[in-house]
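**Student:** turn this into a structure:
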Amino acid sequence: MAHIDYFFTTLSPYSYLAGLRLEEVAQKHGATITYKPFDLITAFGRTGGTPPMQRHVSRQEWRVQEIVRQARKLGMPLNIKPAHWPTNAALSGYAIIAAQNAGGGDLGALVHSFLRACWAEDRDIAQDDVIRDCLEKAGFAPSLADEGLLTGAETYAANLEEAVSRGVFGAPFYITDTDQRFWGQDRIGDLDLHLAGKL
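**Tutor:** Have a look, this model is predicted:
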């Protein structure tokens, strides 16, 4: 059975634009997914990247145009200037880690719920009530927002180290069990072809 390690941050517009297509591809091929939220801003500094707000204005302008174009192409609602961006992504990451450890709900829906809250609903994903609401709507106990915080923090930090050591430099980033790496929501189709043995 194929496996995909999915590295992302709940603040990434491109992770938001991925929607649930990764989950659809995984289901199609009988692949499993491990969700690995990590600190992308720190990873930028360690892998030669630059955080969006520190990039040259030409890159910032292109990024805005590209995100808007991709959202329109995908038919997804988007606020290009979210009310709560950037915010602390760690707490939503901890909740995802706790939910993954607990099981019983829909992890893909949970991840997308946080991303949608940020990029389409102007909600602050660092707030306890938002985290609890996303957990509950994805079929998890809202109390997971309070449980396993130490484990969540340790795993979140370990995910960063693993990401850097495995060549992750952006989000979303997908790595198969054969170490094939796919960066960006626009490469999910290539991941699909790879899992089908066509690429």
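**Student:** from here on, just use CA atoms for contacts and neighbour counts.
**Tutor:** Will do.
**Student:** quick check: next helix or strand after the strand or helix carrying Cys118?
**Tutor:** Cys118 is part of helix 107-119 when elements are defined by DSSP states H and E. Read in the C-terminal direction, the helix or strand following helix 107-119 is helix 128-137, with elements assigned using DSSP H and E.
**Student:** which ones are touching the residue lying closest to Thr50 once chain neighbours are set aside?
**Tutor:** With C-alpha to C-alpha, 6 or more residues apart in numbering as the criterion, Thr50 has its nearest non-adjacent residue at 5.7 Å, and that residue is Phe44. Contacts for Phe44 were tallied using C-alpha atoms under 8 Å, 6 or more residues apart in numbering; they are Thr50, Pro51, Phe169, Gly170.
**Student:** which residues of the chain fall in strands?
**Tutor:** With strands called from DSSP state E, the chain shows them at 3-8, 32-37, 173-176, 181-183.
**Student:** and this one, so I can compare the two:
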Amino acid sequence: MTAIDFYFSTLSPYTYLAGNRLEELAARHGAQIIYKPLDIMALFPRTGGTPPKDRHPARQEYRLIELERQAKKLGMPMKLQPAHWPTNAAPSSYAIIAAQKEGDGGMGALVQSVLRACWAEEKDIAEDTVIKECLTAAGFDPSLADSGLLVGAETYGQNLEDAVSAGVFGAPFYVTADGGRFWGQDRLDDLDRYLSEQ
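**Tutor:** As a prediction, the model looks like this:
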């Protein structure tokens, strides 16, 4: 079974726009997804990127145009400037890490629930109640939000180091076991083709 390292941020609008397409793709190819949430704001300066708030106004404006365009194309509801963005991504990331370790629910559904809470429902994904709602909706024990915080913090930090080592510089980013790299929700078709050719 091939594996796909899925590097993402729970703050990433483009990860939200990926929806469940990665999970569908992995099911078709019999691939395992390893969910690796990371601190995107720490990744940017280490890999030559710039946080959205520090980009040139023309880039900031175009980012909103592109997000609206992609959301419309995909038929996904989206608040371009959600009330609670940016927020602290660590709590939701720790919960995802704990859930993956637990392994009893739907990981894709959990990640999508957290992203939807931020980008469509304007909820603060740093809040404990929101994280617990997302865990429950995906079939996990909501108490996972309160457990494994030390392991979560260590894994979250290690995911960042792994990302830098793997040549990851944005989110979402997909890295196959043989080193194939694909950046962006609009590259999932390319990842699909790549796996078909292996």
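**Student:** can you pull the TM-score for these?
**Tutor:** Between these two chains, after superposing, the TM-score reads 0.99 (TM-score structural alignment, normalised by the length of the second structure); 198 aligned residues with a C-alpha RMSD of 0.7 Å.
**Student:** from the contacts of Phe44 of the first structure, which is closest to Arg21 of the first structure?
**Tutor:** The shortest approach to Arg21 of the first structure among the contacts of Phe44 of the first structure belongs to Gly170, at 18.0 Å (C-alpha to C-alpha).
**Student:** measure that closest one to His84 of the first structure for me?
**Tutor:** Counting by C-alpha to C-alpha, to the nearest Å, the separation of Gly170 of the first structure from His84 of the first structure is 21 Å.
**Student:** and for Asp192 of the first structure?
**Tutor:** Spatial separation of Asp192 of the first structure from His84 of the first structure under the definition C-alpha to C-alpha is 33 Å.
**Student:** got the contact list for the closest residue in space to Ala26 of the second structure that isn't next to it in sequence?
**Tutor:** Take Ala26 of the second structure and drop its neighbours on the chain: the residue closest to it by C-alpha to C-alpha, 6+ apart is Gln32, 6.5 Å away. Under the criterion of C-alpha under 8 Å, 6+ apart, the contact partners of Gln32 of the second structure comprise Met1, Thr2, Ala3, Ile4, Ala26.
**Student:** can you check Gly30 of the first structure too?
**Tutor:** Taking C-alpha under 8 Å, 6+ apart as the definition, contacts of Gly30 of the first structure comprise Met1, Ala2.
**Student:** what of Val111 of the first structure?
**Tutor:** Thr10, Ile96.
**Student:** same thing with Ile65 of the second structure?
**Tutor:** When the contact criterion is C-alpha under 8 Å, 6+ apart, Ile65 of the second structure has no partners at all.
**Student:** same check on Ala98 of the second structure?
**Tutor:** If a contact means C-alpha under 8 Å, 6+ apart, then Ala98 of the second structure has Leu144, Ala145, Ser147, Gly148, Gly152 as its contacts.
**Student:** mind redoing it with 6 Å?
**Tutor:** Contact criterion C-alpha atoms under 6 Å, 6 or more residues apart in numbering gives no residues in contact with Ala98 of the second structure.
**Student:** the helices in the first structure, which residues?
**Tutor:** When secondary structure is read from DSSP state H, the first structure shows helices at 13-17, 21-29, 40-47, 57-74, 90-102, 107-119, 128-137, 149-165, 188-195.
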